[in-house]
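Participant: just a sequence and a predicted model for now, questions to come.
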Amino acid sequence: MTIQSCVQINNEWDIVKARQLGRNVAKEIGFGTVDQARITTAVSELARNIYLYAKSGEIHIKPMFENGKKGIKIIARDSGPGIKDIRAAMEDGYTTSGGLGAGLPGVKRLMDDFVIQSKINEGTEIVASKWMR
């Protein structure tokens, strides 16, 4: 079983690599196809945000095992400009890139746990996890 995997995000192809890694780890853990798709979508959104707003960063994906439960943890980290207004960024429809504004709120809905920390001019870290039912 994969212990932990990381993808550096520096270009659009890295978003694809992160998506594939997310799907592979989710499948390896034993998630069904619907949850694999949810996890893959969340990874894609987080990687895309790194690329669009911070230009570079990393996505860590690792299995979790707690009290007989299995899950997956995604950590998205960058040293970009930070998020000025986290509350606004977490509202459906909010966008600064002209996209659909489904990014962070969508990731939060797709996953079971979601924590965001961001400091202006220092970067952002988002930790999202999903447990098998």
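Facilitator: Okay, I see it.
Participant: going by C-alpha atoms from here, please, whenever you check contacts or count neighbours.
Facilitator: OK.
Participant: buried residues of stretch 112-126, list them for me.
Facilitator: Residues 114, 116, 118, 123, 124, 125, 126 are the ones in stretch 112-126 that count as buried (16 or more other C-alpha atoms under 10 Å).
Participant: presented hereafter is structure B, for comparison with structure A:
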Amino acid sequence: MTLYDEEFSARRRLTLRGHASAPGGTRTAQPVHATHAVRSEQDLLSVRHAVRAATVEAGFALVDQTRIVTAASELARNAYVHGGGGSLTIEVLGHGPRRGVRLTVRDQGPGIPDVDKALTDGWTTGSGLGHGLGGARRLMHEFTIDTAVDRGTTVTAIRWNDR
């Protein structure tokens, strides 16, 4: 199975789960909600595919799909590398005509002792470039971090579809 086939299959599963029959046999959009484990490199790849499928479901243009997938990848990798693993929840939001995608990444790691520093480009506690967290924040419209030392971190990020 190619990467395209895997992404198409994930998108199809997400689309089928994201719709339900309404009275009269018409189909109406329902919120899509899926949680994925982030415990391995393979999980990181699976998360990227699932997030891409959610962005397609929400009707995002290709550039915005890429922004959201990039943010999800950075946040999930942080949970995996710095938090010892965790989970990523994807929700397709619909507020009237406005649609969006919410990503919630949770880990039970050591927490972030200084959030302001962590959001500064170039600052890292690992071997990376230190652009992931701040970059993810810039790619999304809404971004919150809930963290406590030795209690883990939850990052919630939303991007709205402006088209």
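Facilitator: Structure received. Just so it is clear, the structure is predicted and the values come from calculations on it, not from any experiment.
Participant: hmm, back to that, a markdown table for the buried residues of stretch 112-126 of structure 1, including secondary structure and distance to residue 5 of structure 1?
Facilitator: Listed next are these as a markdown table, based on DSSP: H, G, I helix; E, B strand; the rest coil; distance: C-alpha to C-alpha, whole Å:
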| residue | secondary structure | distance to residue 5 of structure 1 |
| --- | --- | --- |
| 114 | strand | 19 |
| 116 | strand | 20 |
| 118 | strand | 23 |
| 123 | strand | 21 |
| 124 | strand | 19 |
| 125 | strand | 17 |
| 126 | strand | 16 |
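Participant: name the helix or strand for the counterpart of residue 129 of structure 2 in structure 1, please.
Facilitator: Counting by TM-score structural alignment, residue 129 of structure 2 corresponds to residue 100 in structure 1. Using DSSP states H and E, residue 100 of structure 1 sits in no helix or strand.
Participant: ok now do the residue lying closest to residue 100 of structure 1 once chain neighbours are set aside, which residues does it touch?
Facilitator: Take residue 100 of structure 1 and drop its neighbours on the chain: the residue closest to it by C-alpha to C-alpha, 6 or more residues apart in numbering is residue 93, 6.3 Å away. Taking C-alpha atoms under 8 Å, 6 or more residues apart in numbering, we find residue 93 of structure 1 in contact with 100, 101, 102.
Participant: around residue 2 of structure 1, count how many other residues there are.
Facilitator: 11 (other C-alpha atoms under 10 Å).
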